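> Sequence and predicted model, in that order:
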Amino acid sequence: MNKKIGIILGGLALLLVVTGVVVYTAVFSQKPVTKVEEFLDESLPPVDSAIAVDLTKSKVKDNTLVLTVTGLESKYRTLAYEISYETQGVVQGVTSQPLDLSGKDTFVRDDIYLGTCSGKVCKPHVGVKKVSVVIEFTDSTGQKTQFSKDYDL
């Protein structure tokens, strides 16, 4: 009987050690800096000069950006954006799926959060001073154009 208890306790101790090593490795390991997938397509022509893009910090939400695009004149079907930035030596980013612009003259996205969220817990990325914005526009004929600019925050 004592042998069985010893074997069970030994197995549990081994399981506890292995679990501790796995958790420690997952939480505290240094991950290599990875670049956000390149969204910029050099072959796309620039967007019409009538389009104005503004990116500002939100006045009502911490660590949140507001993207405003004006001058669309209902010519565009969709836009998709990528915002990339560096925080604590790691390149991070926010990308969107193509968003419907049908019939719109202005587009505003006021909830671009610079951080990560899991469930209801969000952790802001700190020290962001500059962001790069790339926006891909698709017009009503399916032709794509692009806007890109760096913004200081």
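Ah, there it is.
> Please count neighbours and contacts with C-alpha atoms only from this point.
Noted.
> Strands of the chain, residue ranges please.
For the chain, applying DSSP state E gives strands covering 52-57, 64-70, 76-87, 90-95, 99-100, 106-113, 115-118, 121-124, 130-139, 144-152.
> ok, and here's another one to check against it:
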Amino acid sequence: MNKKLLPIIIGVCGIGVLILGLTLLKKSPSKPQEPVIEEEQLVAADSSIVASVTWSKIKDNTIVLSVSGLKNGYTKVAYEVSYETQGVVQGVTTRPLDITGKDTFVRDDIYLGTCSKNVCKPHTGVKKVSLVLEFTDTSGKKSQLAKDFDL
């Protein structure tokens, strides 16, 4: 008689474990909550800083970024350039670059396109760019300048 009850006992235990597992699964969140990341709110950069973006006269599909009025008061600058090409927003970003002791900053090699394995494909039809500059001053305080440019 014990041999006949053993499969029934195992079946009942299996169903119990299944019910317990489903109950615990329903109580746990299906998707872990993502941590909320607060964006750093930066103050506006000093009004004496002037930025300009123009097409390069030397390199095709390349823009020149010029920044002046830094008054040797900054240690780093990072930039983000975004633009629309064929209905798609594209962009170029950089890590912070050292500008310690400089009053001006010029970057003359910002290519508007994509490159892979030394083969570059230009993004065509760019008529306007949006620029965001993030400055770090000598005390470590950050500020930003945002501006749109027609090319």
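Sure thing, it's come through. Since the structure is predicted, the reported quantities are computational estimates derived from the model, not experimental observations.
> Output the strands of the first structure as CSV; include the columns mean neighbour count and distance to residue 44 of the first structure.
CSV is the format used below for the strands of the first structure (neighbours: other CA atoms under 10 Å; distance: least, CA to CA, whole Å):
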stretch, mean neighbour count, distance to residue 44 of the first structure
strand 52-57, 16, 18
strand 64-70, 17, 19
strand 76-87, 20, 14
strand 90-95, 17, 18
strand 99-100, 14, 18
strand 106-113, 16, 21
strand 115-118, 12, 29
strand 121-124, 12, 33
strand 130-139, 20, 9
strand 144-152, 16, 5
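> And the ones you listed: which comes nearest residue 4 of the first structure?
Checking those against residue 4 of the first structure by CA to CA gives strand 115-118 as the closest, at 42.2 Å.
> Excluding residues flanking it in the chain, which one is nearest residue 94 of the first structure?
residue 83 (5.2 Å; CA to CA, 6 or more residues apart in numbering).
> Tell me who's in contact with the one you found.
93, 94, 95, 131, 132, 133, 134 (CA atoms under 8 Å, 6 or more residues apart in numbering).
> I'd like the strands of the first structure laid out as a markdown table, including distance to residue 15 of the first structure.
Output for the strands of the first structure, formatted as a markdown table (distance: least, CA to CA, whole Å):
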| stretch | distance to residue 15 of the first structure |
| --- | --- |
| strand 52-57 | 48 |
| strand 64-70 | 43 |
| strand 76-87 | 36 |
| strand 90-95 | 34 |
| strand 99-100 | 48 |
| strand 106-113 | 39 |
| strand 115-118 | 28 |
| strand 121-124 | 30 |
| strand 130-139 | 45 |
| strand 144-152 | 50 |
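> wait, which of the ones you listed is closest to residue 8 of the first structure?
Judged by CA to CA, the one of these that comes nearest to residue 8 of the first structure is strand 115-118, at 36.2 Å.
> Where in the second structure does that closest one align, residue-wise?
The alignment of strand 115-118 of the first structure onto the second structure (TM-score structural alignment) spans residues 113-116.
> farthest-separated two in the contacts of residue 83 of the first structure?
Pairwise over the contacts of residue 83 of the first structure, using CA to CA, the maximum falls at 95 and 131, 12.8 Å.
> Residue 54 of the first structure maps to what in the second structure?
Under the alignment (TM-score structural alignment), residue 54 of the first structure pairs with residue 52 of the second structure.
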